[in-house]
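Enquirer: Prediction below, plus the sequence it came from.
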Amino acid sequence: MIQRHLELGLSHIYSIRAKRRSDLLLEVARKLLDTSGEIDDLLKRIVAQTRELTGADRCSFFLVDKERNELYAKIFDLNAEPQPTTDQAALPASLNPQPSTEIRFPINRGIAAHVYQTGELLNLENAYKNEMFNSDIDGVTGFVTTSLLTIPVFNNGEVIGVIQAMNKAPRFTKADEADGVAFAVLAGLALHQSLMMEERVKAEHHAKVALEILAYHRQINPEQLSALTSEPTIDVHAKFPGFATLSFQGRLAVPLDQTIRCCVFMLEDLEILQRWRTPRETAIKFLLTLQLGYRDVPYHNWMHAFSVAQFCYVLARKAGLLEAVGLDEVAALFISCLGHDVDHRGTTNNFQKLAGSSLATLYSSMGSVLERHHLAQTLYILQVDGCNLLANVESSEYRKVLDRIRRNILATDLASHFAIQKRTEAMLVQRETTAPDQLTPTEKSNATHLICCLIMTACDLSDAGKPWESASLVAELIYAEFFAQGDLERARGEKPMEINDRTTANKPKLQLGFIDHVAMPAFKFLSRALPLASEVEGAVLRNRQRWQALLDGSST
């Protein structure tokens, strides 16, 4: 009789628990499916509801990037915001981009990758005891994983994502597994629906952006193309003395109608055309098409792209960049410099997002809105008939070149630069303390990757290290663009930030903040990576002194 009462009591308790779990699962399903269709919003809900359902300390949701053969978590830690570096924390709000929260790793590494490949749930009481566990992510986030529940998310029989719940004491139970699997079904349906909606919206905005570009840009002038292809390559060094120096003032010294000729010279002199077996006429058509892709905005225009590419050329020819990373990387860097701001609208990433522009709709879920657009436009121009510099490159190398260009252009987002500063510092220390033949292939590859990202940042900011005449002129162009954005914001009834407000901006003060927290740290890194380029650091310092004098004079 007592045993029977115990059985009935336990059955009643289990039924109550089951009902509570069922009610919770239904509530979770309601919240999950009640979304606006935004992928970021859905991922946040999936992470939040997984935590609520399983009682986990933290959760993540990994999506699949088939193009790069990687898994990535857009929103890895819902509880904690990324901590900025010391330099970044000191920046004015207007110059302080948010670091990326995206974490990526190869599709064949780690527990999440294993679950993605096998389609089977995995419940670990101690993650570190499993040889498949990728502890690198803990190293990045500062979080220590103990118990781990990893569940595949399916749609139409295909794994489209992985849910990972972390740290429940003492461990995740069978009930958590069952609830997690049930929830994963709902998550798969919601994600599929959201992805379909996103694709439809993106298709509409791709069409809109294409129409905007067609309406703005002109076709190549056939007479200009014929003239450029028929004439010999100019002797840049004779025509523009000092061209191969880091202090060369490209904006002041080279007329606009000579920039294409200079670019052809640099492509030939660096042996990029020879390396890719690119006909000279193809290079000229590519350059003319790319030039037309730039808008007539005060700063982010074709002359900026030319100046950035010329600085890259000098680093390769005179400062040891070619020896440091090799011709294949230099070739990709040079093309990236030319295309890194193509079709720039003269406004910031944040402006695009707040305005709800077509570019923001296309790219905001991935971050680096403008940089991704510049990349897309550069790759598009490479596909235009007669413009493909890579047409004669072997297919295996072709993919590598595009990957390098992708990395390089996305690296020009200052948020990306700040995000890898610690890694760059560690890499430079290793290069300074370890003989080259003692570095592993992985360490050499990592160093090349980080150096190329640094080179893109340094080239993009190189105007700060030019003589004062050029540096101060460029600063005026930058503020003309910033103020134009502020005018648009004010017309929308918004209050511009100081850097965009022509009525309150203190240019010398803002420039000092930019130099101290953005430019100078970048050029200090450059001096260590390429000691022959250390003169730029000194030029930045001299320009800082001029800005300081202007600030002191305005305050007296």
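Expert: Nice, I can see it.

Enquirer: CA only for contacts and neighbour counts going forward, please
Expert: Will do.

Enquirer: how close does the residue nearest the centre of the chain sit to residue 141?
Expert: Centroid check for the chain by C-alpha atoms, centre = their mean gives residue 410 as the closest residue, at 3.9 Å. Residue 410 sits 22 Å away from residue 141, going by C-alpha to C-alpha, to the nearest Å.

Enquirer: hold the first one in mind and look at this next one:
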Amino acid sequence: MLSLLIDSKVRLPRWPVSAHNVDTKRDLRHAQGERDFFLTVVRDIATDLDLKSLSQKIVDDLTVLLDCDAGSLFLVDGPPRGSRRRCLVSKVFDVHSGARGQFLLPDGVQCDAAGGPTTGTDNEVRIPWGVGILGHVASTGETVNLDVACEDPRFDDEVDRIMGYYTSSLLCMPVKNSYEEIIAVAQVNNKNPDKDDGHFTSMDEKLFETYLQFVGIAITNAQIVEDSRAEYDRNRNLLEVVHDLFEEQTSIDKVIMKIMQRAQRLLKCERAAVLLVDESCDSTSFSKLFDLNSPKHNIKNNVKNSRQKVEGENVSRYLESLAERVACSGEVLNINEHECSEGIVDSGINSLLAMPIRNKNDQIIGVASIINKLNSSPFDDYDEQLFEAFTIFCGLGIHNTLMYSEVEKAMARQKVSIEVLSYHATASNKEVERILGMPVPAADSLNLYSLTFDDFSLNDDEMLMAAVSMFLELGLVKTFNIEKETLYRFLITVKRNYRDVPYHNWRHAFNVAQVMFAIMMGCDMKNTFSDLEVLGMFVGCLCHDLDHRGTNNSFQEKARSALVLLYGTTNTMEHHHFNHAVMILSSENLNIFSSLSAESFSTVMKVLKHSILATDLSMYFQLRNKFFRLIESKEYSWDEESQRYLLMAMLMTSSDLAASTKQWHVQKRAARLVTDEFIEQGDKERFELKIQPQALMDRERQHELPQLQIRWIADICLPLYQALGQMNPKLNVMKEGALNNMHQWSKLVDENYKNLNGEQNN
């Protein structure tokens, strides 16, 4: 499927080899005349973008133009000058002794043991750089014109003797591109003996040079097209590599197997090996070794049907030592047959390319090696470039797979940790049985309907039973079929998941829930909301500060705590409280929502999240002016969901801040506890974060508590309670309580002022 999607829609033109053979071209030259024939052959090569057919045309044209016996054309191949891998390569080759117009094996071509030329894929012939007359012309750029070739020391008659051919005259010239760089060498042999005594003249040289200028343009264009095709193939192959690697990220063994299989297909080699660096060792060593062998010329079948994966064995010491060298230095190794030691060549290795595999941090995590190109030639620059890109993607694939493995381990550790924490944080059967045996008090007997309820009047067990009583009085147990044991276990677990901090603990959570209960039942607000919304809000009150650490959102951001990394800097603690509530509700035997339908469950969870997030004062500041305007206009309708959710948020805040409205002895004690918690945070900011805490958290400014409380009530609390009292007169109790506490704090300010003046007078 991927191959179809990335198939190129561009179709480059291709021209077949000219239908005119050498004899036909000679007749054409005779018929057209030299000038017109020259233009004809130039037009012919100008429109041919295939290097192989172009090479054949050029050789044929040279044979006819210069009226000679044979010709040859070799293209420069390899990296820029100075590289030992530079050579001359023919695109076509056909050996026939003496036949006029045939592509003749030039001097300098090496022969195998049987006496034939050394050829590669597609019948290519390669000549080492600087060898023979062709190599000399390529390296120097000089023109060589020999009347008697055998007298020149650069000429090698070995080929003539093997092929039964005699080279008398010879003309060899470089082919240059527009940058005056040598891109090919052309050679013609044995001028017609009936012309100029069989010697190439200066006129021949001029004609040869003129024609080769057009040849340079044609070859350049054809090479650009060939490079474009190669680049497209390279990008396509690399895209398939990416697809392969990132399709499988669960097993390092499978990923590396895909890497080796793809390397063999992509770079057409017999063998591939991958060695992973052992990061636990100080010295360079490998934790895993993978080796994949394929029979020559049968890669695909072998990979699919008889693949071999070998870990820790069958990788020769030679390959491992080279891999260690690459891993240590980070260098690329490209070794051909002539550079391999005799013992290694005997073992079947004649070329090798090894590169480091790096992760996204550029650290070497392994070494990839490919061995023995199928055409028996060394790995060239194109192979290096392709393999380098290949190893980059392989590095990312291996890195991601290793990271996936680490994530899996982390998830497993987290699962175990959650199980352990759940065991210790969940109500025990013994504790549940003890509470189940206690009587449930009537809500009015505990003054739970009152907004002036004493926050410190009940102990832990009494608060648990009071919470059960409120669930019953709200009708939630009956309406939603909450099992008694599940409810008790849930409440005990919620209690246990509050930390032992001065203020934001289980008592505070219970007190917030009691205020919400009093608003619903004592102030006739229950019918404003649906039963699901009442359930979500009441549970939200109980859970709104779960796992509070005694520090606020600002501290989490300043300390860059794990909670900030997990939830971000907006509503950090509130998101944590909600997620903690979800975790409890998701635990076995704790889901008090278990009887709800999917739709009802979704609704109550939406209300639960909205209620808990609303306890963040930043949310209150964003919403309160909208609420105040709505109440002032008296155009509100709680039947409209958006307005009802706005009211939910305000009621959550009013319940959360209700300590400021309670009787003076309750307010004073609560304020002291809040201050203790704030001062502990201030100490952490001063000594751990090295920053100056704000006034209400500064231990050195505790004496300013009365002024700070007056400002807190006047700016934050009182406007909300005034608006709620305007909406529902029964809520004016909270406004009056806040005003009374402001008065009490003002008296303390006056007393402190008098005491301060008295000390100064003394």
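Expert: Now that the structure is in, tell me what you want to look at. These numbers come from a predicted model, not from an experiment.

Enquirer: TM between them?
Expert: Here the superposed chains carry a TM-score of 0.59, computed using TM-score structural alignment, normalised by the length of the first structure; 349 aligned residues with a C-alpha RMSD of 2.8 Å.

Enquirer: related to what we said a few turns ago, return the residue of the second structure aligned against the residue nearest to the centre of the first structure.
Expert: Counting by TM-score structural alignment, residue 410 of the first structure lines up with residue 613 in the second structure.

Enquirer: ok, now which ones touch the closest residue to that match other than its chain neighbours?
Expert: Excluding the flanking residues, the one nearest residue 613 of the second structure by C-alpha to C-alpha, 6 or more residues apart in numbering is residue 574, at 5.3 Å. Counting by C-alpha atoms under 8 Å, 6 or more residues apart in numbering, residue 574 of the second structure makes contact with 544-545, 612-613, 615-616.

Enquirer: about what we covered before: touching, the match of residue 410 of the first structure and residue 575? I think so.
Expert: Yes: with contacts counted by C-alpha atoms under 8 Å, residue 613 of the second structure reaches residue 575, the gap being 6.8 Å.

Enquirer: Quick check: neighbours shared by these two?
Expert: With C-alpha under 8 Å, 6+ apart, residue 613 of the second structure and residue 575 have no common neighbours.

Enquirer: Check the offset of the biggest helix by length in the first structure from the chain's centre.
Expert: Longest among the helix segments of the first structure by residue count, using DSSP state H, is helix 174-216. Centroid separation for helix 174-216 of the first structure versus its chain: 21 Å, with C-alpha atoms, centre = their mean, to the nearest Å.

Enquirer: Next: stretch 650-666 of the second structure.
Expert: 49 Å.

Enquirer: neighbouring contacts of that stretch?
Expert: Stretch 650-666 of the second structure has contacts (C-alpha under 8 Å, 6+ apart) with 451-456, 512-513, 515-516, 537, 541, 611-612, 614-615, 617, 620, 624, 627, 667, 670, 713, 717, 720-721, 733-741, 744.

Enquirer: what do you get for stretch 328-341 of the first structure?
Expert: Residues contacting stretch 328-341 of the first structure (C-alpha under 8 Å, 6+ apart): 270, 272, 290, 294, 300-301, 305-306, 308-309, 312-313, 316, 321-322, 370-371, 374-375, 378, 401, 404-405, 408-409, 412, 452, 456, 459-460.

Enquirer: give me the stretch of the second structure that it matches.
Expert: On the second structure, the counterpart of stretch 328-341 of the first structure by TM-score structural alignment is residues 532-545.

Enquirer: which residues in the second structure does stretch 378-396 of the first structure align to?
Expert: Across the second structure, the stretch matching stretch 378-396 of the first structure (TM-score structural alignment) is residues 581-599.

Enquirer: Could you report the neighbour count for the alignment partner in the first structure of residue 745 of the second structure?
Expert: In the first structure, residue 745 of the second structure lines up with residue 547, judged by TM-score structural alignment. For residue 547 of the first structure, the neighbour count with other C-alpha atoms under 10 Å is 21.

Enquirer: Which residue is the nearest non-sequential neighbour of residue 547 of the first structure?
Expert: Leaving aside its sequence neighbours, residue 547 of the first structure sits nearest to residue 508 (C-alpha to C-alpha, 6+ apart; 5.1 Å).

Enquirer: gap between the corresponding residue of the second structure for that neighbour and residue 334 of the second structure?
Expert: Matched by TM-score structural alignment, residue 508 of the first structure corresponds to residue 706 in the second structure. Residue 706 of the second structure is 80 Å from residue 334 of the second structure, where distance means C-alpha to C-alpha.
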